[in-house]
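Asker: Sequence first, predicted model second:
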Amino acid sequence: MDRNEAGAIFTRFLQTLPQGTATDIHILTDADADGLPAGALLLRALHAAGYTRVTAETRKKFENAWLPEVHARLKVRDPKALLLVDLGARPDELLPGVPTLLVDHHAPFGTPLGAVLLTSYGTEPTATSGLLALWCAQAIAPALADELQWMAGISLLSDLGDKAPFDELAESKARFGATALKDLTGLLNAPRRTAAGDATEALELLLRGASPKQILKGDDPALAALKVAKAEVNEALAVARKAPPKFSTKWTDELGADMIMVRVDTPCQVHPLVAQIWRPRFPKAVIFGVNVGFRPGFVHFAGRAPRGVNLVQFLRNHTPAGADGTFGGGHDQASGGALPVALWNPFVAMLGFGPELQVHEDAHAGLFAEPVSH
C-alpha cells in the first residue's frame, strides 16, 4: 500500500456514492492518537473537497464497531455512507446497504459483505491509519492535506514511535516542531485511557486546530480537559508500575518466546502501557499487561512481543470458545483481548500461569485476585 494506491481506492469509493458531495457521510474512528487524527483528517479533507454533510465520532470505552449498541447508534444517525477508521476489520455486516469504507492497518479478520477495505496490513513498513488518511486527503484536497500533515506525524509517533520509517514523520517534525508533536501526541492519547474513556474532546480539538503549537498554546477548553485526563492516567500508571511480573515458559517452543504477565487493577486503560514499560527489562519475552479492574466482569489484557514473534497468530490459535470477534486483533507484535472471568481463568491457566492470575467476581465489589498459594 502506497500513497497512490490509497488515494485511488478512496476516490473510487467516493465516486460510488449516489448523492455525490451531498451524501450524508459518517466517520466512526478509534479513540487513540492514531485513530483521532485519521478521522479528523478525513472529515476536514472531505469538507474541503465539497462534501459538506460529514460527521464524526470516536468509539467509547469498551466499544468495538460491531457491538449491537454501536449499530443502534449508527442507525439513528442514518448515514448514507460510513467510514470506519482504525477499528479493525471483521466479516460481520455493519449497516446493510450502506456504502462502507474501512481504513485500517491491523491484522484483519475479514471484510464485511459489500464493504471496501483500505489496509496497509501485510506491507513493510506498515503505514498507520493516520498516514493512510493523509494519503486519502492528498487525493481530494491536497492543499489542506499539506497544512495538516502534522496529524499523520502524530499518528506515526503514537503507533510506531520516534523512529518510524516514513518520510512524513521527519517532515512533520521539521515543519511543525518535534517537541510540540510529541507533547500533543501524549495529550491526545490520554482521554481514552481514563476511567471515563471518552475522547470526544480530543477529536474536537483536532477538528478545530491549525497546528500542534497553536493547539498547545491556545486556550481551548478541550485542551484543559486533555491535561486533566493526562494527570488521571499518570496517577493510575504510577500505581500500576509497582505490580510484579509473573512468568510462564509453557508455550515457549510454539510462541518463540517466554511469556510474562503483570496484573493491575484500575478502571484506567493503562495495561498496554504496563506491557510497554516492561519490554526493555525482558526484550526477548512477550509481555502482557493484565487489567482486572478496567471493566466489571471482564479481564482485559494487552501484549507486546519482540520482532519475529507473531502474537496475533498465537492468540488466534488459542482463542477460547465464546470469546468475541476482537480477540487476537491488532498487530503481529501488539495484540490482546478481553474475556469474561469465566473464560479468563481457564485461559490463563492454559497459558501456564498460577493462582496469582486467577480472579473471581464478587457481586458487590468487582474483581479480585485469588489468594496466592504458599
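Answerer: Right, received. Where do you want to start? Numbers count the residues shown, from 1 in each chain.
Asker: okay, CA-based contacts and neighbour counts for the rest of this
Answerer: Noted.
Asker: and Val264, how far is that from Ala107?
Answerer: Taking CA to CA, to the nearest Å as the measure, Val264 and Ala107 are separated by 27 Å.
Asker: I meant to write Phe288 there.
Answerer: As judged by CA to CA, Phe288 and Ala107 stand 19 Å apart.
Asker: okay, the two: which has more neighbours?
Answerer: Higher neighbour count among Phe288 and Ala107: Phe288, with 30 against 21, using other CA atoms under 10 Å.
Asker: Can you give me every residue that contacts that one?
Answerer: Under the criterion of CA atoms under 8 Å, 6 or more residues apart in numbering, the contact list for Phe288 reads 259-262, 271-272, 274-275, 301-304.
Asker: if you set the cut-off to 6 Å instead, what comes out?
Answerer: For Phe288, the contacting residues are 261, 275, 302-303, taking CA atoms under 6 Å, 6 or more residues apart in numbering as the criterion.
Asker: now swap in His26 and tell me
Answerer: In this structure, His26 makes contact with 54-56, 79, 82, judged by CA under 6 Å, 6+ apart.
Asker: so which of the residues you listed comes closest to His374?
Answerer: Checking the contacts of His26 against His374 by CA to CA gives Ala56 as the nearest, at 52.9 Å.
Asker: next helix or strand past the helix or strand harbouring that closest one?
Answerer: Counting by DSSP states H and E, the element that carries Ala56 is strand 54-58. Using DSSP H and E, the helix or strand that follows strand 54-58 towards the C-terminus is helix 68-77.
Asker: quick revisit: pull out the buried residues from the strand holding Ala56.
Answerer: Residues of strand 54-58 classed as buried: 54-58 (neighbour count, 16 or more other CA atoms under 10 Å).
Asker: before we go on, here's another structure to hold up against the first:
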Amino acid sequence: MGKRDRSPSPLLEDFGAKRQHAWPCDETAMEKAREFVRRCATNPTSPILLLPDRDADGLTGGLIFHRTLRLLGVPPSSITTHFVTKGTSIHAEGEREILEGYGARRVIVVDQGSRGAGEVVRGAEVLVVDHHWSAEFPSKAEVVNASHYPPVATSALLAYLICEPLHQRVPETCAWLAVLGTMGDLGTGVAWTPPFPDLSWATKGVGKSKMGEAVGLLNAPRRTAENDVRTAWQALLASNTAADVVSPSNPSFKRLREAKAEVAAETQKWARTPPKFSSDGRFAVFEISSPAQIHPLIATRWSGYLKATNLEALVVANTGYNPHRVHFACRIPRSRKSQITLPEPDLITLLSELAAKVDGLREKLGDDYARGHKEATGGVVSMEAWGLLKEAMELGVKKEGGGVKGGKKVTQRNTLDQYFKR
C-alpha cells in the first residue's frame, strides 16, 4: 500500500448566525447527502459499502440508508455492510486495507466518529453521517455532522431526515428505526418536541420499557468478547417494528439474550473495582482487564454513585480488550451535573489539558485519544502512553491543602465502602 494522505481536512467554517437557525445540520450539507444517495441509485449495479457503527444508533442509521437504497431500486447484491474489526476503527491502516478490498464505488459511513484522517476509501465517493464532536473530517468526503447544531441529532435521526424526502415509503419503513436509534443514545425519555420531528407515531403501541429492552439487546453483541455485532444487524434486518426486535420469533432473539447475559456477568465481575484518584481530585480512574467492551458500562454505573468534592471525570481503562492497547471510557459524575453552581466539565477539553501537562505526551497518545462527545468520551492508546497519562494524573497521590504538604507525597488508600454505595 502506498503512503496515505494524512493531511487534515479544513476546519469547520465559522457557523455564526447561520448555526442559530440551521437544524439538524447545514441544509446545504443535507441536500448534498441526498444527492449522494440519489447517485447511488443511478447505477444500481455499482457496489455500495455501508459502514455503520456497532451500537443501536449506528446500526439503525445504517439500516435506514440500506432500506432507502432498496426503495430506490438498488438490489441487495449491490450493498455490502461491514463492521470494523474488534478494537480498531475505519481509520486504522489495516482496516482501510480491508475496506478497499470490497471495491466499492460509493461508501456511506454512519456514526463512526469524525476526524481529519485522510481518505476513508481511496478512489471511492464517501458520505460521512455523524454527530460526534469534531472540527476536522476525512478528506474528499461529503459530511453531515450534527455536533455543532444543538440540540444535537443522533446519527439515526440524521439518516432519517436525509432519506425521508427521497421516497414516499421511507417514513413507514424507517421512522421507527430513527426513534430506536435516538433512544439508544439519548434514552427512552427523549422528548419529540421541536426542533426534533414528532416521530412518536412510529412506535405507537410499543412501550418505553420494550423500546429500552430492544436497545439493550441490540447493544449487547458488540460488547461481547466475540464482538458479535452481525447478530444485532441480522435482528434488525428481520424486523419491521421495534416489537419485532424483542420477539422470540426473531431468528436472532436467542443469541441476543445470550449476549446480554454474557455482558451482564462480565460487568458484574468488574463493577466493584476500586478507584484511584488524581492528585488534584479531578479524575477517578478504574483499571479493569476484560475481553468484553464493558468499560463504558462500568463508567456509566460509577457515575451515579461516586461523589467527591473536586471530581470532574471518571475514567475506566480496560487493558484486556485489545492486546497491547488500552481502551478507556470517560464520563461526568452525576453529582457534578447536579451542582448548578459549578460548570459542567467538557471532557474532551479536560483530557486534552491533561495530555498537555507532559511534553510530547499528546503525540504519543495518538489520533484515537479523547474522541466522542464532550460529556461522554474515551479513547484507545498504547500501554506506554497510558502509563504516562497516569503519571500526569499522579494517581494515588494526595495533596493536602491544595498542594503536597511539606513536599511529601501521601499514598491514597481507597475502599469500596467509601465510594461505592448501592
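Answerer: Alright, I've got the coordinates. Predicted, not measured: the structure shown is a model, and the values here were computed from it.
Asker: After superposition, what's the TM-score here?
Answerer: Remark: TM-score between the superposed chains equals 0.86 [TM-score structural alignment, normalised by the length of structure 1]; 352 aligned residues with a CA RMSD of 2.4 Å.
Asker: And the strands in the stretch 251-374 of structure 1?
Answerer: All strands of the stretch 251-374 of structure 1, identified by DSSP state E, counting those that start in this stretch, fall at 259-264, 286-291, 298-304, 329-331, 334-340, 359-362, 366-369.
Asker: which residues of structure 2 does the fifth one align to?
Answerer: Residues 376-382 of structure 2 are where strand 334-340 of structure 1 lands when matched by TM-score structural alignment.
Asker: what range in structure 2 does stretch 183-200 of structure 1 sit on?
Answerer: Counting by TM-score structural alignment, stretch 183-200 of structure 1 sits on residues 213-230 of structure 2.
Asker: cool, and stretch 80-89 of structure 1?
Answerer: So stretch 80-89 of structure 1 sits over residues 105-114 in structure 2, by TM-score structural alignment.
Asker: Can you give me the end-to-end span of that stretch?
Answerer: Using CA to CA, the distance between the terminal residues of stretch 105-114 of structure 2 is 21 Å.
Asker: neighbouring contacts of that stretch?
Answerer: Contacts for stretch 105-114 of structure 2 (CA under 6 Å, 6+ apart): 47-53, 58, 124-130, 132, 134, 137, 155.
Asker: all strands of the stretch 51-200 of structure 1, in order?
Answerer: With DSSP E, counting those that start in this stretch as the criterion, the stretch 51-200 of structure 1 has strands at 54-58, 81-85, 100-104, 116-119.
Asker: Using CSV, lay out these together with distance to Arg192 of structure 1.
Answerer: Formatted as CSV, the entries for the strands of the stretch 51-200 of structure 1 read as follows, by distance: least, CA to CA, whole Å:
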stretch, distance to Arg192 of structure 1
strand 54-58, 10
strand 81-85, 16
strand 100-104, 19
strand 116-119, 24
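Asker: among the ones you listed, which is nearest Asp159 of structure 1?
Answerer: strand 100-104 (12.6 Å).
Asker: next one: that closest one to chain centre, how far?
Answerer: With CA atoms, centre = their mean, to the nearest Å as the basis, strand 100-104 of structure 1 stands 14 Å off its chain's centre.
Asker: And the contacts of it?
Answerer: With CA under 6 Å, 6+ apart as the criterion, strand 100-104 of structure 1 contacts 81-86, 115-119, 129.
Asker: and that strand, how far from structure 2 on average?
Answerer: Comparison of strand 100-104 of structure 1 with structure 2 after fitting gives an average deviation of 0.4 Å (mean CA distance after the TM-score superposition for structure 1).
Asker: tell me the most buried of the strands of the stretch 251-374 of structure 1?
Answerer: Here the criterion is mean neighbour count by mean count of other CA atoms under 10 Å, and of the strands of the stretch 251-374 of structure 1 the winner is strand 286-291, at a mean of 28.
Asker: now it: which residue numbers in structure 2?
Answerer: Residues 313-318 of structure 2 are where strand 286-291 of structure 1 aligns, taking TM-score structural alignment as the criterion.
Asker: so how far does that stretch sit from its counterpart in structure 1?
Answerer: On superposition with structure 1, the mean distance recorded for stretch 313-318 of structure 2 (mean CA distance after the TM-score superposition for structure 1) is 1.3 Å.
Asker: so where's the longest helix in structure 1?
Answerer: helix 221-240 (DSSP state H).
Asker: Structure 2: matching residues for that one?
Answerer: When helix 221-240 of structure 1 is aligned against structure 2 using TM-score structural alignment, it corresponds to residues 251-270.
Asker: got the buried residues for the matching stretch?
Answerer: Applying a neighbour-count criterion of 16+ other CA under 10 Å, the buried positions in stretch 251-270 of structure 2 are 252-253, 255-257, 259-260, 262-264, 266-267, 270.
Asker: Distance to Pro150 of structure 2 for those - can I get that in a markdown table?
Answerer: Converted to a markdown table, those look like this (distance: CA to CA, whole Å):
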| residue | distance to Pro150 of structure 2 |
| --- | --- |
| Ser252 | 36 |
| Phe253 | 36 |
| Arg255 | 37 |
| Leu256 | 33 |
| Arg257 | 35 |
| Ala259 | 34 |
| Lys260 | 32 |
| Glu262 | 36 |
| Val263 | 33 |
| Ala264 | 33 |
| Glu266 | 36 |
| Thr267 | 33 |
| Trp270 | 35 |
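Asker: returning to that earlier point: in structure 2, what stretch matches the strand holding Ala56 of structure 1?
Answerer: Alignment note (TM-score structural alignment): strand 54-58 of structure 1 is matched to residues 79-83 of structure 2.
Asker: Centre of the chain to the matching stretch, how far?
Answerer: In this view, stretch 79-83 of structure 2 has its centroid 18 Å away from the chain centroid, taken as CA atoms, centre = their mean.
Asker: now do stretch 165-173 of structure 2
Answerer: 26 Å.
Asker: Stretch 79-92 of structure 1 too?
Answerer: Using CA atoms, centre = their mean, the offset of stretch 79-92 of structure 1 from its chain centre is 14 Å.
Asker: same question, stretch 128-139 of structure 1
Answerer: Taking CA atoms, centre = their mean, the mean C-alpha location of stretch 128-139 of structure 1 is offset from the chain mean by 16 Å.
Asker: against structure 2, where does that stretch fall?
Answerer: Residues 154-165 of structure 2 are where stretch 128-139 of structure 1 aligns, taking TM-score structural alignment as the criterion.
Asker: In the matching stretch, which residues are buried?
Answerer: Per 16+ other CA under 10 Å, stretch 154-165 of structure 2 contains these buried residues: 154-164.
Asker: what does stretch 301-310 of structure 2 give?
Answerer: Taking 16+ other CA under 10 Å as the basis for neighbour counts, the residues of stretch 301-310 of structure 2 that come out buried are 302-303, 306-307.
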